[in-house]
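> Mind folding the following:
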Amino acid sequence: MKTKLTLVLAMVLTPAAFAEEMKGMDMKQSMPMDNMKMEQSDTEAQTAKATGTVRKIKQDKGSVTIAHGPVPELQWPAMVMGFKATVEQLEDLQEGDEIEFEFTSKGMNSTITSIKQL
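Below is the predicted model of the structure:
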């Protein structure tokens, strides 16, 4: 009986607990994250390269959403995510552009260091 109660509570409480965290995520993309490395310290920034497709550009927020392929350096699967970028990096981009880019990643914050259209 205790196991069933625990399971029922987990099923009821889990969606509410993570609903806020999931806002804005593109859930149409499959994102197996069991191998993702997320334990970076605040001082440890890693640099990586990837290719992808520009999904959304927010000039006023200094960000771009990219559907990118796997990033082996960070043990990331293919996914859709947002990156910080400068106005200059964003000015020649359009939604749908195929790109190659380099970025730094500190925990959940990723910033583009260079970007070019393919």
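
> C-alpha only now, for contacts and for neighbours.
OK.

> can you point me to the longest strand in this structure?
strand 46-58 (DSSP state E).

> structure for this one too, so we can compare:
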Amino acid sequence: MKFIPTLALILAFSASGLATAQTAGMSDEPGAGSKATTHKTIAVVKGVDTANGKVKLAHEPVKSLNWPAMTMNFSVKDPALFDKLVVGKKVEVEFVQQGSTSVITAVR
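Okay, the predicted model is just below:
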């Protein structure tokens, strides 16, 4: 008859371990535990779409992502950055990947 109390004890420990595993890495702080890597590249602005928060850049290779040089669209995090994103201008941009979207966070 010791089987049932032993089984109950095993299940209790298993349940607490599962709860701990499910909350591991969780935090009350937004963005905690998800450090976005910032990437940099030099690019020429090819197009600007302020209405949709996008810019088209012809950029040099991005070594941190193993990307070749290419022309692509980026989202722009802060609308104030559009002041520095003028068609034909050569700029240095910093960006992060948010899923499959590249988001510009700084322009120099």
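
> Fetch the TM-score of the aligned pair.
Once the chains are laid over each other, their TM-score by TM-score structural alignment, normalised by the length of structure 2 reads 0.63; 74 aligned residues with a Cα RMSD of 1.5 Å.

> Mind listing residues that contact the longest strand of structure 1?
63-71, 73-74, 90, 93-106 (Cα atoms under 8 Å, 6 or more residues apart in numbering).

> could you flag which of those are buried?
63-71, 74, 90, 93, 97-106 (16 or more other Cα atoms under 10 Å).

> Please flag which of these sit within helices.
Using DSSP state H, the subset of those located in helices is residue 90.

> Mind checking which of the buried ones among the contacts of strand 46-58 of structure 1 are in strands?
Here DSSP E is the test, and those give 63-68, 98-106 as lying in strands.

> Could you work out the most separated pair of those?
Maximum pairwise distance in these, criterion Cα to Cα, is 24.5 Å, between 98 and 106.

> Give me the nearest residue to residue 59 of structure 1, chain neighbours excluded.
Leaving aside its sequence neighbours, residue 59 of structure 1 sits nearest to residue 87 (Cα to Cα, 6 or more residues apart in numbering; 6.3 Å).

> What of residue 64 of structure 2?
Nearest-residue entry for residue 64 of structure 2: residue 39, 6.4 Å, with adjacent residues in sequence omitted and distances by Cα to Cα, 6+ apart.

> what about the equivalent of that neighbour over in structure 1, neighbour count?
Per TM-score structural alignment, the equivalent position to residue 39 of structure 2 in structure 1 is residue 48. By the other Cα atoms under 10 Å criterion, the neighbourhood of residue 48 of structure 1 contains 17 residues.

> My guess is residue 36 of structure 2 contacts residue 94. True?
No. Applying Cα atoms under 8 Å as the test, residue 36 of structure 2 and residue 94 come out as separate, 11.8 Å apart.

> The corresponding residue of structure 2 for residue 89 of structure 1 and residue 42 of structure 2: what is the separation?
Under the alignment (TM-score structural alignment), residue 89 of structure 1 pairs with residue 81 of structure 2. Residue 81 of structure 2 sits 15 Å away from residue 42 of structure 2 when distances are taken as Cα to Cα, to the nearest Å.

> and the two? which has more neighbours close in?
A count of neighbours by other Cα under 10 Å puts residue 42 above the other of residue 81 of structure 2 and residue 42, at 19 against 14.
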